[in-house]
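Colleague: quick one: sequence plus predicted model below, questions after.
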Amino acid sequence: MSEFCFLPWYPRGIGEFLDASGSNYVALFDDQTILKFPIVPPHENTAAFSPAGQKYRRQIREASLRGLDVEEKILEKIGHHERIISLRGRHEDGLLLEYMRNGSVDRYLHSRPETTLDQRLKWALQAAEGLAFIHSNHVVHCDLSTGNLLLDSALNIKIGDFEGILLHPDGTIALDGGARYNTLSSMPRDDQDHCDYQTDRFALGTAIYSVITGQRLFPDLDPVEEDTEVQRRFKAGDFPILPDERGGQIIRKCWMGEYESSTQIVHDIQSVLFPITA
């Protein structure tokens, strides 16, 4: 096996593998719970690997464990909310989390492009509600995207993946799990490692755009190979235009950093997109 490849391993009690990221696997634990655990197993035999390969795999596991520890602490801190995935407990190899049986909004829309505009607008509101709650608890998500907007059995959104930043009330960092935005969700700034409420709101704008349109931002670009061009467009304010009745102005205000709080986004979505119930 290549030292830079990872094969599935099987912690106690897991069933079907559901997902994988750069550092974690997600597998079914029971019909209401998933286990999120490092892609590198404990006590791995690395004798056949080069020193560089051993170091790489050790760093991947350490980063995963740090992120899972921060995620547990953040979820314990913010507590229960209808827009946040629930922490079920600890497992010797990872975190037990609420199973969201309809997966991510990203995957759902990919397989169901006929999803109505009303449903998409509802998800935009729910995502904003979740982000406002997170921020009210001094948490910066740092990786908000349609892949982390998860759907329960009733197709309501709950935000997942909390390996971001927990702040002290004075704004200094208490915990940092190491999560960072993908290219299309990353607000242009001098220090690309810096995350705050404003960078989260920028990422929310990209997520809402993808939810409403059913496509990723800048489909003409490869966000990995052409990340410099993505950032150039962001800095130039070269964003796609959507009509206001589909959230266009709200999305643009997220991208341009014009919101002072995330609750303002919730209010605008309610007022502009759901005027009868606002």
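Modeller: All right, it came through fine.
Colleague: only C-alpha atoms from now on, for both contacts and neighbour counts.
Modeller: OK.
Colleague: tell me what the one helix or strand D200 maps to is packed against?
Modeller: Assessed by DSSP states H and E, D200 sits inside helix 197-213. The helices and strands touching helix 197-213, judged by 3 or more C-alpha pairs under 8 Å, 6 or more residues apart in numbering; DSSP states H and E, are helix 105-111, helix 117-136, helix 248-255.
Colleague: one more time with 6 Å
Modeller: Applying 3 or more C-alpha pairs under 6 Å, 6 or more residues apart in numbering; DSSP states H and E, one finds that helix 197-213 makes contact with helix 117-136, helix 248-255.
Colleague: closest to S261 out of these?
Modeller: Smallest distance to S261 across the helices and strands packed on helix 197-213 (C-alpha to C-alpha): 7.8 Å, for helix 117-136.
Colleague: C-terminal to that closest one, what's the next element?
Modeller: Following helix 117-136 in sequence order, the next helix or strand is strand 139-140 (DSSP H and E).
Colleague: contact partners of that following strand?
Modeller: G164, I165, L166, D196, Y197 (C-alpha atoms under 6 Å, 6 or more residues apart in numbering).
Colleague: want to throw these into JSON lines with distance to V266?
Modeller: Below are the contacts of strand 139-140 laid out as JSON lines (distance: C-alpha to C-alpha, whole Å):
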{"residue": "G164", "distance to V266": "22"}
{"residue": "I165", "distance to V266": "22"}
{"residue": "L166", "distance to V266": "22"}
{"residue": "D196", "distance to V266": "18"}
{"residue": "Y197", "distance to V266": "14"}
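Colleague: list only buried entries from the residues you listed.
Modeller: Among the contacts of strand 139-140, those classed as buried by 16 or more other C-alpha atoms under 10 Å are G164, I165, L166, D196, Y197.
Colleague: against that first model, consider the following:
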Amino acid sequence: MEVFACLDDEHWTKTGPFSTIDLERRIYEALGQHPHIVPYREVNKFGELILQRLSKGTMHTHLLENDPPFRTRMRWAAQVAHALARVHQCDIVWNDCHFENVLIADHGDAAICDFGGAYIKPNPMTSFVIGPPLPFLCPWPSYGQTAMRNDIFAFGVMLFALLSKRFPHHHDLSPDLDACISINEHHKHRSFDTLSAIKYPLFSDIIHKCFKLEYSVAGEIVPELEKACNDWVESFEKTWRTLIKVSRPIMH
């Protein structure tokens, strides 16, 4: 069993089986420093993993309690995609992509954590029966196909939920176990929820491609997601400028 504890104002510790802690150490050292991966410090003499403490809590908590604006949620999605791209670039499968494993820093940016269930250079025949929790879990085995599919599918679920403030085939961000099982059954039968292509231009296509596993690695998602974010910002600013112009009082 893994146990987390606050070490001081800036760090927290993670204890667990030696094999798990050593795996995470190797992964953090392979990943190096990245702005959207929780900073790793060391494994101390007690065999505890020392990580930088991000005290603002998980992404899920922020979504439920703070109702962040669309622009913030969009930024978080891009940041997770960049972090996941680094993970895949190092030939690592995170295998635990979900909201509780994304932390929010004091300055408001997102950082991923927890690589206890990850794989380094996995065998192509690895089935990945164990992975992220429902409803993020990819419901199909990965024999002979890209090992990163679990991460890509889970990111699609995360992106859908971030943008729409609800999980696929559900009405909010707090599905109970029965609802999670139902969502997984939809996915198992390739019944995918969709977002409006009008309301979410480009984003809806990225989500669809994640669900269909049309990406091989997260690095393929990043440029498309960046374009979607930039296009949305440009469209928003254009609309805002138009509204300001229309709402100006007529001067006599």
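Modeller: It's in. Treat the numbers as computed from the prediction; the structure is a model and nothing was measured.
Colleague: quick check: TM-score for this pair?
Modeller: The TM-score (TM-score structural alignment, normalised by the length of the second structure) is 0.78; 222 aligned residues with a C-alpha RMSD of 2.7 Å.
Colleague: related to what we said a few turns ago, go through the buried ones among the contacts of strand 139-140 of the first structure and name the one nearest M100 of the first structure.
Modeller: Looking across those and measuring by C-alpha to C-alpha, the closest to M100 of the first structure is G164, at 20.2 Å.
Colleague: neighbours around A63 of the first structure, how many?
Modeller: 18 (other C-alpha atoms under 10 Å).
Colleague: and if you look at V211 of the first structure?
Modeller: Counted with other C-alpha under 10 Å, V211 of the first structure comes out at 24.
Colleague: go on, D152 of the first structure?
Modeller: By other C-alpha under 10 Å, 16 other residues sit near D152 of the first structure.
Colleague: measure the residue lying closest to it once chain neighbours are set aside to F37 of the first structure for me?
Modeller: Spatial nearest neighbour of D152 of the first structure, chain neighbours left out: M100 (4.8 Å); criterion: C-alpha to C-alpha, 6 or more residues apart in numbering. In this view, M100 of the first structure and F37 of the first structure are 17 Å apart by C-alpha to C-alpha, to the nearest Å.
Colleague: more neighbours, those two?
Modeller: The neighbour count for M100 of the first structure versus F37, taken as other C-alpha under 10 Å, is higher for F37 (26 against 22).
Colleague: helix, strand, or coil at the more buried one?
Modeller: strand (DSSP: H, G, I helix; E, B strand; the rest coil).
Colleague: counterpart of it over in the second structure?
Modeller: Per TM-score structural alignment, the equivalent position to F37 of the first structure in the second structure is T15.
Colleague: isn't that match up against M1?
Modeller: No. Counting by C-alpha atoms under 6 Å, M1 is not a contact partner of T15 of the second structure; they are 8.2 Å apart.
Colleague: helix 70-89 and the helix or strand encompassing E234 of the second structure, what's the angle between them?
Modeller: For E234 of the second structure, the host element (DSSP H and E) is helix 221-247. Using axes from the mean of the first three to the mean of the last three C-alpha atoms, to 10 degrees, the inter-axis angle of helix 221-247 of the second structure relative to helix 70-89 is 170 degrees.
Colleague: report the angle between the axes of helix 221-247 of the second structure and helix 203-211?
Modeller: Going by the same axes, to 10 degrees, helix 221-247 of the second structure makes 160 degrees with helix 203-211.
Colleague: who does helix 221-247 of the second structure touch, helix- and strand-wise?
Modeller: Counting contacts by 3+ C-alpha pairs under 6 Å, 6+ apart, helix 221-247 of the second structure packs against no other helix or strand.
Colleague: now do the buried residues in it.
Modeller: I221, V222, E224, L225, E226, A228, C229, W232.
Colleague: looking at these, which one is closest to E10 of the second structure?
Modeller: Out of those, the member with the shortest distance to E10 of the second structure (by C-alpha to C-alpha) is V222, at 30.3 Å.
Colleague: quick one, what contacts the alignment partner in the first structure of that closest one?
Modeller: In the first structure, the residue equivalent to V222 of the second structure is V266, according to TM-score structural alignment. Shown in contact with V266 of the first structure (C-alpha under 6 Å, 6+ apart): A128.
Colleague: and for N230 of the second structure?
Modeller: With C-alpha under 6 Å, 6+ apart, N230 of the second structure has no contacts at all.
Colleague: Three-state assignment for the residue nearest to D152 of the first structure, please.
Modeller: Going by three-state DSSP: M100 of the first structure is coil.
Colleague: where's the counterpart of it in the second structure relative to K199 of the second structure, distance?
Modeller: Matched by TM-score structural alignment, M100 of the first structure corresponds to L54 in the second structure. Here the criterion is C-alpha to C-alpha. By it, L54 of the second structure lies 33 Å from K199 of the second structure.
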